[in-house]
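> Build me a structure from this.
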Amino acid sequence: MKKVFIIIGVLLFYMNLQAAEKITGIWKIISKETGFVQSIALIYEYNSKVFGRLLVTYEDDGKLSDPKGVADKIVGDPTFIGLDFIWDLEDRGKKWSRGKILDPLRGKIYSCDMWIDGDNLIVKGKIGPFGREQIWIPLKKRSELPSWVKIPNKPTPIIPVVK
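Predicted structure coming up:
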């Protein structure tokens, strides 16, 4: 019986050494309600943690939002474009987790997990064990972005504060 516990312990140790898949890149967030692209986000790594920044936002009808639109629930009323809305995700084996995700329209912050499923990124915002998943799809071509979008080379996180 003692050998079984040792084997289980060794297996669990090695499973935790397995790194989560890389999730950095540019992702399209599709609205479950409308089926249109809701926004486009840059997922980037900084000091071994993962962050997410809004690059483009769209209206419910799929048309581009005003790039000067402000997140009025966030201290300083920053624009949605350039807003870090995901922060501090840690590599936890098969997932990136223990981070936060912000709903900038409502000014609500949730716990966040992310993982790769095929070509897509699964993003789960949650409160305790309850949550909602979204499927994000990779941006295939730079031409899918408006010409005015600037992608930072080495972004530095700016963690938002809710009013």
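> Could you use CA atoms for every contact and neighbour count after this?
Noted.
> Counting neighbours, what do you get for Ser65?
Neighbours of Ser65 under the rule other CA atoms under 10 Å: 16.
> Quick one: residues in contact with the host helix or strand of Lys3.
Taking DSSP states H and E as the definition, Lys3 sits inside helix 2-17. Helix 2-17 is contacted by residues Arg92, Gly93 when judged by CA atoms under 8 Å, 6 or more residues apart in numbering.
> same deal with stretch 90-97?
So stretch 90-97 is contacted by 15-21, 48-50, 89, 98-99, 112-116 (CA under 8 Å, 6+ apart).
> Counting only helices, which of those residues make the cut?
Met15, Asn16, Leu17 (DSSP state H).
> Arg132 and Leu12, how far apart?
To Leu12, Arg132 is 28 Å away according to CA to CA, to the nearest Å.
> repeat for Asp61
For Asp61, the distance to Leu12 equals 47 Å [CA to CA].
> roughly how far out does the helix or strand containing Lys124 sit from the chain middle?
Taking DSSP H and E as the criterion, Lys124 maps to strand 120-127. With CA atoms, centre = their mean, to the nearest Å as the basis, strand 120-127 stands 8 Å off its chain's centre.
> ok, now stretch 130-142?
On CA atoms, centre = their mean, the centre of stretch 130-142 falls 8 Å from that of its chain.
> List the buried residues for it?
Within stretch 130-142, the residues that count as buried by 16 or more other CA atoms under 10 Å are Gln134, Ile135, Trp136, Ile137, Pro138, Leu139.
> Next, the structure of the following sequence, for comparison with the previous one:
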Amino acid sequence: MKLNLKLGLLLLGAAISGSVLAQDLSGTWQQIDDKTGSPKAVIAISKESNGTYTGQIVKITPRPGYTPREICNKCPAPYTNKPILGMELLKGLKHVEGTNNYEHGRVIDPLAGKIYDAKMKLSASGKRLTLRAYMGVSALGRNQTWIRID
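So this is what the prediction gives:
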């Protein structure tokens, strides 16, 4: 009887962890500023037909003492002088099979006008994303937290 109970709990645990790993990034996320801890923008992430993920800025969160920039004037083409609201800031993320990790993406920082390599890790609960943006070597990048709001 104890063996059956242990086996049942083990299978249940595997089923639960498998369902968490099967979650995707699609949804609406609140981007949190890694320097101030305050909300920055709302990002809608969707899965493309080729299986990669794309994120678009759908709302810029007002912050005290900060006037948001409307145009990406320091950004490289094709983002040059484009509106930040509605901008596709994340693209190309691919799920790493059997994990909560997503890699090989690109992310643009519209305030600095720079494009970075990107990878993300989805929390076990599916409610938090950790974005790692870097140039060349991941160890030399920065993390940013995004919180699911849908």
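> TM-score of the superposed pair?
After superposition, the two chains reach a TM-score (TM-score structural alignment, normalised by the length of the second structure) of 0.70; 120 aligned residues with a CA RMSD of 2.2 Å.
> re the thing from before, identify the residues contacting the strand holding Lys124 of the first structure?
The contact list for strand 120-127 of the first structure, computed with CA under 8 Å, 6+ apart, reads 23, 100-101, 110-116, 131-138.
> hmm, try it at 7 Å
101, 110-116, 131-138 (CA atoms under 7 Å, 6 or more residues apart in numbering).
> do stretch 51-64 of the second structure as well
Contacts for stretch 51-64 of the second structure (CA under 7 Å, 6+ apart): 39-47, 85-94.
> What of stretch 106-119 of the second structure?
With CA under 7 Å, 6+ apart, stretch 106-119 of the second structure has contacts from 72, 74-76, 84, 89-93, 102-105, 131-135.
> now it: which residue numbers in the first structure?
The counterpart of stretch 106-119 of the second structure in the first structure, counting by TM-score structural alignment, spans residues 100-113.
> List the buried residues in that stretch.
Buried residues in stretch 100-113 of the first structure (16+ other CA under 10 Å): Lys100, Ile101, Leu102, Pro104, Gly107, Ile109, Tyr110, Ser111, Cys112, Asp113.
> can you tell me how far the first one sits from Asp117 of the first structure?
So the one you mean is Lys100 of the first structure. Counting by CA to CA, the separation of Lys100 of the first structure from Asp117 of the first structure is 20 Å.
> The second one too?
Noted for Ile101 of the first structure: a distance of 19 Å to Asp117 of the first structure, by CA to CA.
> And for the counterpart of Pro83 of the second structure in the first structure, the neighbour number?
Using TM-score structural alignment, the equivalent of Pro83 of the second structure in the first structure is Thr79. Neighbour count of Thr79 of the first structure, defined by other CA under 10 Å: 16.
> Quick check: Thr79 of the first structure vs Gly69 of the first structure, distance?
Note on Thr79 of the first structure: its distance to Gly69 of the first structure, by CA to CA, is 5 Å.
> Quick check: buried residues in stretch 52-65 of the first structure?
For stretch 52-65 of the first structure, the neighbour count (16+ other CA under 10 Å) marks Gly52, Arg53, Leu54, Leu55, Val56, Thr57, Tyr58, Gly62, Ser65 as buried.
> The nearest residue to the second one once chain neighbours are set aside: neighbour count?
Among residues not flanking Arg53 of the first structure along the chain, Asp84 sits closest, at 4.1 Å (CA to CA, 6 or more residues apart in numbering). By the measure other CA under 10 Å, the count of residues near Asp84 of the first structure is 24.
> What span of the second structure is the very next helix or strand once past the helix holding Lys3 of the first structure aligned with?
Using DSSP H and E, the next helix or strand after helix 2-17 of the first structure towards the C-terminus is strand 25-30. Alignment of strand 25-30 of the first structure against the second structure: residues 27-32, by TM-score structural alignment.
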